[in-house]
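Novice: Here is a sequence together with a model predicted from it:
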Amino acid sequence: MDVGAGNGELLKAVQLLAPNVNATGLETSPMKIKGAGNHGLRVVDRDLATIEEKFDVVSFMNVLSHVSCPIGFFKALMRLLKPTGCLFMCTGNAADLTDPGQNPSQTYSLP
């Protein structure tokens, strides 16, 4: 599960390297979901709290700066992992972490 999958760049790379892997993305932008779907990628808009499925890998890249409650976000991600699962994260700009509410129009909240 790639959270904040955008147009599916990471999902596409996973499918190229491991075609038998069932890669799914989570995204809130309808335009990006449509773009990913045009490339045959599975990207959906769902609330993290409603996802019951467990995953071997949960990833996110450059998403943390858009999250209003990082601890709640991490708890939600950890709930999605299988017991032996792996959380992969990347932030391109550590300075983004100093003020997570700096751009309220791009800040997402979790219950």
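Specialist: Arrived safely, thanks for sending.

Novice: alpha carbons only for contacts and neighbour counts from here, please
Specialist: OK.

Novice: burial of N7, as a residue count?
Specialist: Applying other CA atoms under 10 Å, we find 22 residues neighbouring N7.

Novice: Sorry, wrong one. I was asking about L64.
Specialist: Neighbours of L64 (other CA under 10 Å): 24.

Novice: likewise the one 4 residues further on?
Specialist: Residue crowding around S68 was assessed by other CA under 10 Å; the count is 19.

Novice: The structure to be compared is supplied as follows:
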Amino acid sequence: MDTIESQRTFWNAWNAENREARVGEISRRQAEIVLDWLGTLGRDDLNIIEVGCGTGWLCPHLARFGRVTGTDLSDDVLRRAQLRWPHIKFIAGDFAALPLSEEAYDVVVSLEVLSHIADQPAFIAGIMRLLRPGGILLLATQNRTVLTQRCHIPPPQPGQLRNWVDRNELQKLLEACFDVERLVSATPVAHRGLRRILASQRLNNVLKTMVGDRWRDLLERRDWGWTLMAMARKAER
């Protein structure tokens, strides 16, 4: 059974090994989209919380749009993050049990957390309660269709929950609490078939010198992305 303690142990180790030294292409693309979407709001006074911030690497980038809080189960990792970025407020613990103020935030950011949650509707509802009326959720999660049909993914380890969703499931989850304004895929990835070549980083790098990001953007529009990304708004009163 994957208890909170086993999950905490797994994510402390995973974040220390995979995120403290470097941030991969998939995460960089997620950050690029989140920061672009935040830029469209035209504000620098937002109260932002990142739910499942991992090592906290995105929080300093979010800070140019306002005040930032980062939360994660990985308490050891967050202690080191607080030393790196003292201007960010980090809170360690299980999101479902944290004493966070309701309707206190303008924006919630959550990257690749949803798939590691057992009760996803409760998680989305919890995020909704944190947001002020009209507040924005910026969420990224793994694209089950691509990962199961096109990729080779090792089985989950003890403490690692895995509940991927597809586009329709994500849309339905979000629509229970939010108005979904954007839902896109990001970072084309494939490990088998012809798509492995068409989505390869080598081909993308070659084409980028000739046509910029248009090839990547085309594949993302065809839902070939590893990631599903959503921008959703809590209803105004």
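Specialist: Nice, I can see it. Just so it is clear, the structure is predicted and the values come from calculations on it, not from any experiment.

Novice: in terms of contact, does A118 of the second structure touch L161 like I think?
Specialist: Yes. At 7.2 Å, A118 of the second structure and L161 qualify as touching, with contact defined as CA atoms under 8 Å.

Novice: Check the first structure for its longest helix and report it.
Specialist: Assignment by DSSP state H gives helix 70-80 as the longest helix of the first structure.

Novice: Can you provide the mean distance from it to its aligned counterpart in the second structure?
Specialist: Overlaying the second structure shows helix 70-80 of the first structure at a mean distance of 0.4 Å from the equivalent residues (mean CA distance after the TM-score superposition for the first structure).

Novice: quick check: that helix aligns to which part of the second structure?
Specialist: With TM-score structural alignment applied, helix 70-80 of the first structure matches the range 120-130 in the second structure.

Novice: any idea which helix or strand carries the residue in the second structure sticking out farthest from the centre?
Specialist: Within the second structure, the residue lying farthest from the chain centre (CA atoms, centre = their mean) is M210, at 30.2 Å. Assigned by DSSP states H and E, M210 of the second structure belongs to helix 201-211.

Novice: who's in contact with whatever helix or strand comes next after that helix?
Specialist: Sequence-wise, the next helix or strand downstream of helix 201-211 of the second structure (DSSP H and E) is helix 214-221. By CA atoms under 8 Å, 6 or more residues apart in numbering, the list of residues contacting helix 214-221 of the second structure from outside reads 184-188, 199, 204, 207-208, 225.

Novice: What is the three-state secondary structure of I91 of the second structure?
Specialist: Following DSSP: H, G, I helix; E, B strand; the rest coil, we place I91 of the second structure in the strand state.

Novice: Now do it against D76 of the second structure, distance only.
Specialist: 11 Å (CA to CA, to the nearest Å).

Novice: Next: R216 of the second structure.
Specialist: Distance of R216 of the second structure to D76 of the second structure, computed by CA to CA: 36 Å.

Novice: Under the alignment, what does V43 of the first structure map to in the second structure?
Specialist: Looks like V43 of the first structure aligns to F90 there (TM-score structural alignment).

Novice: Surely that match is in contact with L73?
Specialist: No. Using CA under 8 Å, F90 of the second structure makes no contact with L73, being 10.8 Å away.

Novice: picking that back up, how about the contacts of helix 214-221 of the second structure in a markdown table, adding neighbour count?
Specialist: Shown next, in a markdown table, are those (neighbours: other CA atoms under 10 Å):
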| residue | neighbour count |
| --- | --- |
| V184 | 18 |
| S185 | 24 |
| A186 | 26 |
| T187 | 22 |
| P188 | 27 |
| A199 | 21 |
| N204 | 19 |
| L207 | 15 |
| K208 | 14 |
| G225 | 26 |
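
Novice: Just checking the distance from stretch 26-46 of the first structure to the centre of its chain.
Specialist: 12 Å (CA atoms, centre = their mean, to the nearest Å).

Novice: Flag every buried residue along that stretch.
Specialist: 26-28, 32-36, 41-44 (16 or more other CA atoms under 10 Å).

Novice: farthest-separated two in the residues you listed?
Specialist: T28 and L41 (15.0 Å; CA to CA).

Novice: ok so, going back, so the helix holding M210 of the second structure aligns onto which residues of the first structure?
Specialist: So helix 201-211 of the second structure is aligned with nothing, judged by TM-score structural alignment.

Novice: what's that helix in contact with?
Specialist: Residues from elsewhere that reach helix 201-211 of the second structure, judged by CA under 8 Å, 6+ apart: 197, 213-216.

Novice: Now for the most centrally placed residue in the second structure: which residues touch it?
Specialist: What sits nearest the mean C-alpha location of the second structure, by CA atoms, centre = their mean, is L111, with 1.0 Å. Taking CA under 8 Å, 6+ apart as the criterion, L111 of the second structure is in contact with 30, 51-53, 139-141.
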